[in-house]
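K.L.:
Generate coordinates for the sequence data below:
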Amino acid sequence: MSQNFKMIAKTLFGLEEVLEKELRQLGAMNIKRGVRMVEFTGDQGFMYKANMMLRTAIRILKPIYSFRARNEVDLYDGIYQYDWSKHLTHHDTIAVHGTIASQYFNHSQYVALKTKDAIVDQIRRNTGQRPDVDTKHPDLRISVHINDQNVDVSLDTSGDPLYKRGYRNMTNEAPINEVLAAGIILLSNWDQRSTFIDPMCGSGTIAIEAAMIGANIAPNINRPEFGFEKWPDYDNQLFENIQESCLKKMREFDGKIIARDADGYTVEKAIENVKNANLSDFITVEKGDFFRDHQSASAFILFNPPYDERISVDVEEFYKEIGDTLKQRYAGSTAWMITGNMGALKFVGLRPSRKIQLYNGKIEARLVKYEMYKGTKKIHKLVDKEEEE
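P.N.:
You can find the predicted model right below:
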């Protein structure tokens, strides 16, 4: 029976609680939430499953050892003393990623370089040959995290970040990260029955993630490769069993998901991405102008409008028109919107019932919820009260 070991799932700021819930539902043990990460334990099969099924994890790290260092000599010696032959040979390629929060070290790339030097020197001393560096497709990715004097060394089980699902070959100018898209859908508590509309769909990412959630499709089931597949202890049969188990967890989904955009070329890109994700049966992609189209029935709306960061808009006019459109055309609907322009929200002219702090890359963002009541909010509350009585 495979032994359990500690793992760390990295995520975006604001999605830690969502990721913790995902891990709990998957069956992880000893779960401990941190900032931009959740720690947990599981066995080798769970490591495979976590990489395949977690929607809000960016990568899964497997810590292998820790030590203390105050300078580059300490760092080099600490890395050199570990037996790296357990994980690679001189034929393999490596890549090292460093993150630091320390008064003793101030350059993450230098930390990565010194780590690489120590590993390469040890392998060369033992074999006479050195492994090469490959930053794009290495056989082994190593993560070094320094917090003050504490150095934690981990193996990156994922390889490429887990937001690279494999379906998005075509994007618009400012595509939303797949992990963030899945995260805001899970934060919104969409009931998976209401008609789901992204009226500014861009490359279709939000609609695609919604369809995978609705049908319980593992987000990385179509991914070409994970980092652990190149490891010496990789168990292909176990991996295939986990993959088959994930496929069996898919469920029927007869909900309606609509992705719209006013730009015809953007719609074509979204259609292509939906097709790549094998979700054409679940998602309707159509050309439509959010500010002109009429939405007669109540719906669940979630979108990522431009906010003058990577796509230029007149913020005041654009966000005022968003608010006016929601009031006039989407009565009875619930609308969620994520924006990286804090000042833009005041132009919407609606009071959000929820406001959640997130980050879209390095940009601080807000996910806001608007309840678009039919009639006035006061009347709506009176109706609710009468129904309760």
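
K.L.:
rest of the way, CA atoms for contacts and neighbours
P.N.:
OK.

K.L.:
For the stretch 151-300 of the chain, which segments count as strands?
P.N.:
196-198, 257-261, 283-287, 300-303 (DSSP state E, counting those that start in this stretch).

K.L.:
Return the set of buried residues in the host helix or strand of Arg125.
P.N.:
Secondary structure assigned from DSSP states H and E places Arg125 in helix 108-127. Counting neighbours by 16 or more other C-alpha atoms under 10 Å, one finds that the buried residues in helix 108-127 are Ser108, Val111, Ala112, Lys114, Thr115, Lys116, Ala118, Ile119, Val120, Asp121, Gln122, Ile123.

K.L.:
nearest to Thr266, of those residues?
P.N.:
Ser108 (37.5 Å; C-alpha to C-alpha).

K.L.:
Could you list the residues in contact with the helix holding Arg125?
P.N.:
For helix 108-127, contacts defined as C-alpha atoms under 8 Å, 6 or more residues apart in numbering pick out 72, 75-77, 79-80, 84-85, 89-90, 95-100, 105, 129-131, 144.

K.L.:
One more sequence to fold, the one below, so I can look at both together:
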Amino acid sequence: MTKTFPMIAKTLPGLEPVLEQELTALGANNIQIGRRMVSYEGDLKMLYKSNLYLRTALKVLRPIYEFDAEDIDILYTTLLNFDWSQWLTADMTFAVDAVVYSSTFKHSRYVVYKTKDAIVDYFREQTGGTKRPSVKLSNPQLIFHLHIAEQHVTLCLDSSGESLHKRGYRMEQDRAPINEVLAAGILLKAGWHGQCDLMDPFCGSGTFLVEAALIATGTPPGIYRESYPFERWPDFDSELCSEVYNDDSSEHSFDYHIYGSDLSPQAIAKAKR
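P.N.:
Okay, the predicted model is just below:
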């Protein structure tokens, strides 16, 4: 039997219903809309599809531990007693980020600092002080995400790393480009599915044009990204991931045209590239 687990897809405010529709189309289970997020359940295949196919998700998180903490000392002690060896070894690198909405925990940086301490101290205890994983801010092997709502703490694995709005297709951008997730969300809310011509008369570096083309052809928005952090998880299934990546069943032809224009020749050149 395929193992399922909870997941959280983060998004921009106002795009939660669109993201819910996307997850329904992907086949996710137990979908619940929250604030700037949609929670759901699925298996590893759903996790891989979420990163590759969701147009309005910023990140896909996998909750692995939940508890309540009344103060920073309880937070540290509880995290120290967590079995980090399920996911991490003493030879790996990791990073921690945190989102905090709490009257108890007022400084997210201090929460991150104490979480890092708990992880390092756990491995020091396990190895007699001889080995410990290293904190690495740039391209770590594992990324842990801590969400605190008042006293409730949710520890997650970050499967996406860089925000999913960074599709991987952009060579360069014009000044103040629209976020790709927002552009895709606006197009989907407007009912765009490639059923007619589309024109953006102020196209800038072409975000609406490219996102519209991806939607119109059924091309997964994450297909151009080089890698994802979930590829370094201990339960990563390379064959299953390749199956998801190479599945072109959602792609189809587009029988109309997408037009863009702009007063700036430089913006047009960037859009073409």
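
K.L.:
Work out the TM-score between the chains.
P.N.:
TM-score of the superposed chains, computed with TM-score structural alignment, normalised by the length of structure 2, equals 0.97; 271 aligned residues with a C-alpha RMSD of 1.0 Å.

K.L.:
just to revisit the earlier point, would you turn the buried residues of helix 108-127 of structure 1 into TSV with distance to Ala365 of structure 1?
P.N.:
What follows is the buried residues of helix 108-127 of structure 1, written out as TSV (distance: C-alpha to C-alpha, whole Å):
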residue	distance to Ala365 of structure 1
Ser108	26
Val111	30
Ala112	30
Lys114	35
Thr115	34
Lys116	35
Ala118	40
Ile119	39
Val120	41
Asp121	44
Gln122	45
Ile123	45
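
K.L.:
so which pair among those is furthest apart in space?
P.N.:
Largest separation among these by C-alpha to C-alpha: Ser108 and Ile123, giving 23.0 Å.

K.L.:
Now, the contacts of helix 108-127 of structure 1 that are in helices?
P.N.:
Among those, DSSP state H puts Glu72, Leu75, Tyr76, Asp77, Ile79, Tyr80 in helices.

K.L.:
Next one: the last one from Gln122 of structure 1, what distance?
P.N.:
The reference is to Tyr80 of structure 1. According to C-alpha to C-alpha, to the nearest Å, Tyr80 of structure 1 stands 6 Å off from Gln122 of structure 1.

K.L.:
do the same with the second one
P.N.:
Per C-alpha to C-alpha, Leu75 of structure 1 is found 14 Å from Gln122 of structure 1.

K.L.:
repeat for the third one
P.N.:
Tyr76 of structure 1 sits at a distance of 11 Å from Gln122 of structure 1 (criterion: C-alpha to C-alpha).

K.L.:
now do the fourth one
P.N.:
Using C-alpha to C-alpha, one gets 10 Å for the distance from Asp77 of structure 1 to Gln122 of structure 1.

K.L.:
how close does Arg193 of structure 1 sit to Asp254 of structure 1?
P.N.:
8 Å.

K.L.:
what touches both of these two?
P.N.:
With C-alpha under 8 Å, 6+ apart as the test, Arg193 of structure 1 and Asp254 reach no residue in common.

K.L.:
In structure 2, which residue is most central in space?
P.N.:
Lys59 (1.7 Å; C-alpha atoms, centre = their mean).

K.L.:
just so I have it, where are all the helices in the stretch 101-250 of structure 1?
P.N.:
108-127, 178-188, 205-214, 236-248 (DSSP state H, counting those that start in this stretch).

K.L.:
In structure 2, which residues correspond to the shortest one?
P.N.:
Structural correspondence for helix 205-214 of structure 1: residues 207-216 of structure 2, per TM-score structural alignment.

K.L.:
What's Arg36 of structure 1 aligned with over in structure 2?
P.N.:
Counting by TM-score structural alignment, the partner of Arg36 of structure 1 is Arg36.

K.L.:
so who does its match touch?
P.N.:
Arg36 of structure 2 neighbours (C-alpha under 8 Å, 6+ apart): Lys10, Thr11, Leu12, Pro13, Gly14, Leu15, Glu16.

K.L.:
Ser261 of structure 2 contacts Ile268, doesn't it?
P.N.:
Yes - contact criterion C-alpha atoms under 8 Å: Ser261 of structure 2 and Ile268 qualify, at 7.1 Å.

K.L.:
Now for these two: what residues contact both?
P.N.:
Cys203, Gly204.

K.L.:
Quick check: nearest residue in space to the corresponding residue of structure 1 for Lys189 of structure 2, chain neighbours excluded?
P.N.:
Aligned counterpart of Lys189 of structure 2 in structure 1: Leu187 (TM-score structural alignment). Once flanking residues are discounted, Leu187 of structure 1 sits nearest to Val18: 7.0 Å by C-alpha to C-alpha, 6 or more residues apart in numbering.

K.L.:
Are we agreed that that neighbour is in a helix?
P.N.:
Yes - assigned with DSSP: H, G, I helix; E, B strand; the rest coil, Val18 of structure 1 falls within a helix.

K.L.:
For it, grab the count of nearby residues.
P.N.:
19 (other C-alpha atoms under 10 Å).
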